[in-house]
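Enquirer: the amino acid sequence is not available; the structure is as follows:
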């Protein structure tokens, strides 16, 4: 959430940032409401001062025997109270609308976020690994959904029977591979200094408002009759663990991670994305979240990207890193790097991780501050960061496709063999 004073003092910059983001921004309405709010505050203060002075004079009038003047003063106090109620109602209405506008306004992009219209304007930062040339190897490459069917790993028809389309049912070694990937990712992140959490798969409205999913993106969420929502990512829970708290500077940065199931509507998806494991309503993910001092948060972002890259490198999966432009960056983010893994079935790189610095945007919504008495008085908002470490289903799809062999089996990446109970090849025993 943007700071009201910042928006007031930087309206041209805010308007340009929202234009770069292709976000709606009504500058005239904001100014109108802000002016009305400030005028109401000024009037409230004047009326309160008059009421206090008038109330104080009543006792003096009574002591002096000026009963008629005292009664007139009492009547004026009653009038002031009525006026105050009306003015306060105007201020509260302006406050409420301003708050709603700011809740629905995205974050300001960082100065280093490239300006662009959409994903086609995202510059590539670097690549790692070389995609296999299946044709040169004499292998007829199969997409993971066909491999999954051939090896009895994926059961899409039964998933539809049990739930609906765009859900996944994994069988045998596929189920074990899912579990292996999760455990490998969690173990790797905790070995690099992340504290692991086990979180609820549901969140309340306040929690989702804190990270920015509500109120703007309610239609993308699954809601229960009890008013809870299925979480779209563990970022929601990990970021809100310290909502309403004041942290100590000496404890920062905090590095958290968690595995959770994730639930998203994924409306409007079509084509290959609706087949297999790429874009589904329910998927598993290991998430990373950091709380950092403002002056350290961009270094922490680079470190987080390295942590996500480390997973892909250990798995031996080719990938590239891109920097998202203003037209493609997420609602709460100031700067984002996407990691895209090579998927042979697409002949292209597909997103598998998104690492973002949200600066104080989420902390302001969730009221997360820190104190540093040696450097400043009071408290200030922390910076929050989040990143996929990684999306498990997409990782499985990438492993299946990149590690497929000429005989139709799938080689298990070396780092996952211990997690697979020593299984090195997934074949027709799946």
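Expert: Right, received. Where do you want to start? Note that the coordinates shown come from a computational prediction; the quantities given were computed from them, not determined experimentally.
Enquirer: CA only for contacts and neighbour counts going forward, please
Expert: Fine.
Enquirer: if we ignore the residues flanking it in sequence, what's nearest residue 276?
Expert: The shortest distance from residue 276 to any non-neighbouring residue, by C-alpha to C-alpha, 6 or more residues apart in numbering, is to residue 145 (4.8 Å).
Enquirer: A further structure is provided below for comparison with the first:
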């Protein structure tokens, strides 16, 4: 969530940042916000005035009681009680107005917060301007033997044709759950598992992440904290609504373990010495892919259920952009070890995700499509998620300050499987196993049907 103080002090800057994402910006109803803010400001001033008046009136009660004691000594009881009642009635009158004012102020602040829950983060100054992916900037390319992907001297097969003899089964997946679900058995299932294990080992043993096991189902508050709700409710799978426990509570399958890993620090004050906190997890991810009908309907590129090894860092604000660059390198290390050609792309303002201030995509080469496809997205969210979650640390001055949160794929396992099959295929349909994966496959160097 954006800082409400920034909107109050520099609304023009906020609107300009939102327009960089999409123009005209559809995210913030500026007129409604200004109306709420004007009322809030008036009420805030009046509330502070009433609190001051109440303090003064409370003191007058004490003075009146002292005067009353002296009057009683002269047996002037009526005047004594009158002084006390008058002073108390003033306090009661102020309290009544103050109660109404404070309740309305609280309601206004809640209404403004609800409005801001659907407003995306502002782009960092270094992010290129652009309306869509055509304005993204390529940063670098890598391939095992130079900058160009491998050339094939035989007809290229796609991962579906290569994977089916190895146990990749879309028909059984569709029978069990519907379209965009996959069933794997035998060699392909083992390769899929090997990829996830390799990625976890690399991130934990070489890059200092702590391996975590997280819930696959979370409550709505957890999804609000990381920005999936309320904006992207249509993309989520609801697992439960109502029931004997927690009547009326909605639970959701996680779209990524970014949600669970980042939320570990929700409501916490982290010691500054503990930063950065680096976590990784291998989980399934569940996405309804709302609005993506007709895209990548063949194969594993776009599934309702897929596996991912996620990287999350909880960082000091002074070091979060260094952490972003490091995390990109951590994702690149996986692709290089798997000997997969890829490129790093800096996303423009119009193509970034909801919570990000700056994002790099890693795109792996998919030979059958003759193009690069996203396999990792690494983002700095600065304090956007932390503000929603109230995730803080105690700084050197002893004050509580919001942490910065970063997340990235390290990597999407299904898409890595696609890339390994297609980039390492042989003319007979067998697959050369990258050296980094062979220990996880019992030393096998070629996969055959």
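Expert: That came through, no problem. Fair warning: this is a prediction, and the values are worked out from it, not measured in the lab.
Enquirer: what value does the TM-score take for this pair?
Expert: TM-score of the superposed chains, computed with TM-score structural alignment, normalised by the length of the first structure, equals 0.94; 422 aligned residues with a C-alpha RMSD of 1.5 Å.
Enquirer: what residue of the second structure matches up with the residue nearest to residue 276 of the first structure?
Expert: Here residue 145 of the first structure is matched to residue 160 in the second structure, going by TM-score structural alignment.
Enquirer: hang on, its match packs against residue 368?
Expert: No - using C-alpha atoms under 8 Å, residue 160 of the second structure makes no contact with residue 368, being 10.2 Å away.
Enquirer: name the residue in the two with the higher neighbour count.
Expert: residue 160 (18 against 14; other C-alpha atoms under 10 Å).
Enquirer: what helix or strand does the more buried one sit in?
Expert: Using DSSP states H and E, residue 160 of the second structure maps to helix 159-163.
Enquirer: that helix vs the first structure, mean deviation?
Expert: Compared with the first structure after fitting, helix 159-163 of the second structure deviates on average by 1.5 Å (mean C-alpha distance after the TM-score superposition for the first structure).
Enquirer: which strands and helices sit next to the longest helix seen in the second structure?
Expert: Ranked by number of residues, the top helix in the second structure under DSSP state H is helix 30-73. On a contact count with 3 or more C-alpha pairs under 8 Å, 6 or more residues apart in numbering; DSSP states H and E, helix 30-73 of the second structure meets helix 77-116.
Enquirer: run the angle between the helix it packs on and helix 30-73 for me.
Expert: 160 degrees (axes from the mean of the first three to the mean of the last three C-alpha atoms, to 10 degrees).
Enquirer: onto which residues of the first structure does whichever helix or strand comes after helix 77-116 of the second structure map?
Expert: Proceeding N to C from helix 77-116 of the second structure, the next assigned helix or strand is strand 137-142, under DSSP H and E. The aligned range for strand 137-142 of the second structure in the first structure is 123-128, by TM-score structural alignment.
Enquirer: now do stretch 277-287 of the second structure
Expert: Against the first structure, stretch 277-287 of the second structure falls on residues 254-264 (TM-score structural alignment).
Enquirer: how about the matching stretch: buried residues?
Expert: 255, 256, 257, 258, 259, 260, 261, 262, 263, 264 (16 or more other C-alpha atoms under 10 Å).
Enquirer: may I see the residues you listed organised as a markdown table, with secondary structure and distance to residue 229 of the first structure added?
Expert: Listed next are those as a markdown table, based on DSSP: H, G, I helix; E, B strand; the rest coil; distance: C-alpha to C-alpha, whole Å:
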| residue | secondary structure | distance to residue 229 of the first structure |
| --- | --- | --- |
| 255 | strand | 25 |
| 256 | strand | 22 |
| 257 | strand | 21 |
| 258 | strand | 18 |
| 259 | strand | 17 |
| 260 | strand | 14 |
| 261 | strand | 13 |
| 262 | strand | 11 |
| 263 | strand | 9 |
| 264 | coil | 10 |
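Enquirer: report the secondary structure state of the residue nearest to residue 374 of the second structure when sequence neighbours are not counted.
Expert: Spatial nearest neighbour of residue 374 of the second structure, chain neighbours left out: residue 363 (4.1 Å); criterion: C-alpha to C-alpha, 6+ apart. Secondary structure state of residue 363 of the second structure, per DSSP: H, G, I helix; E, B strand; the rest coil, is strand.
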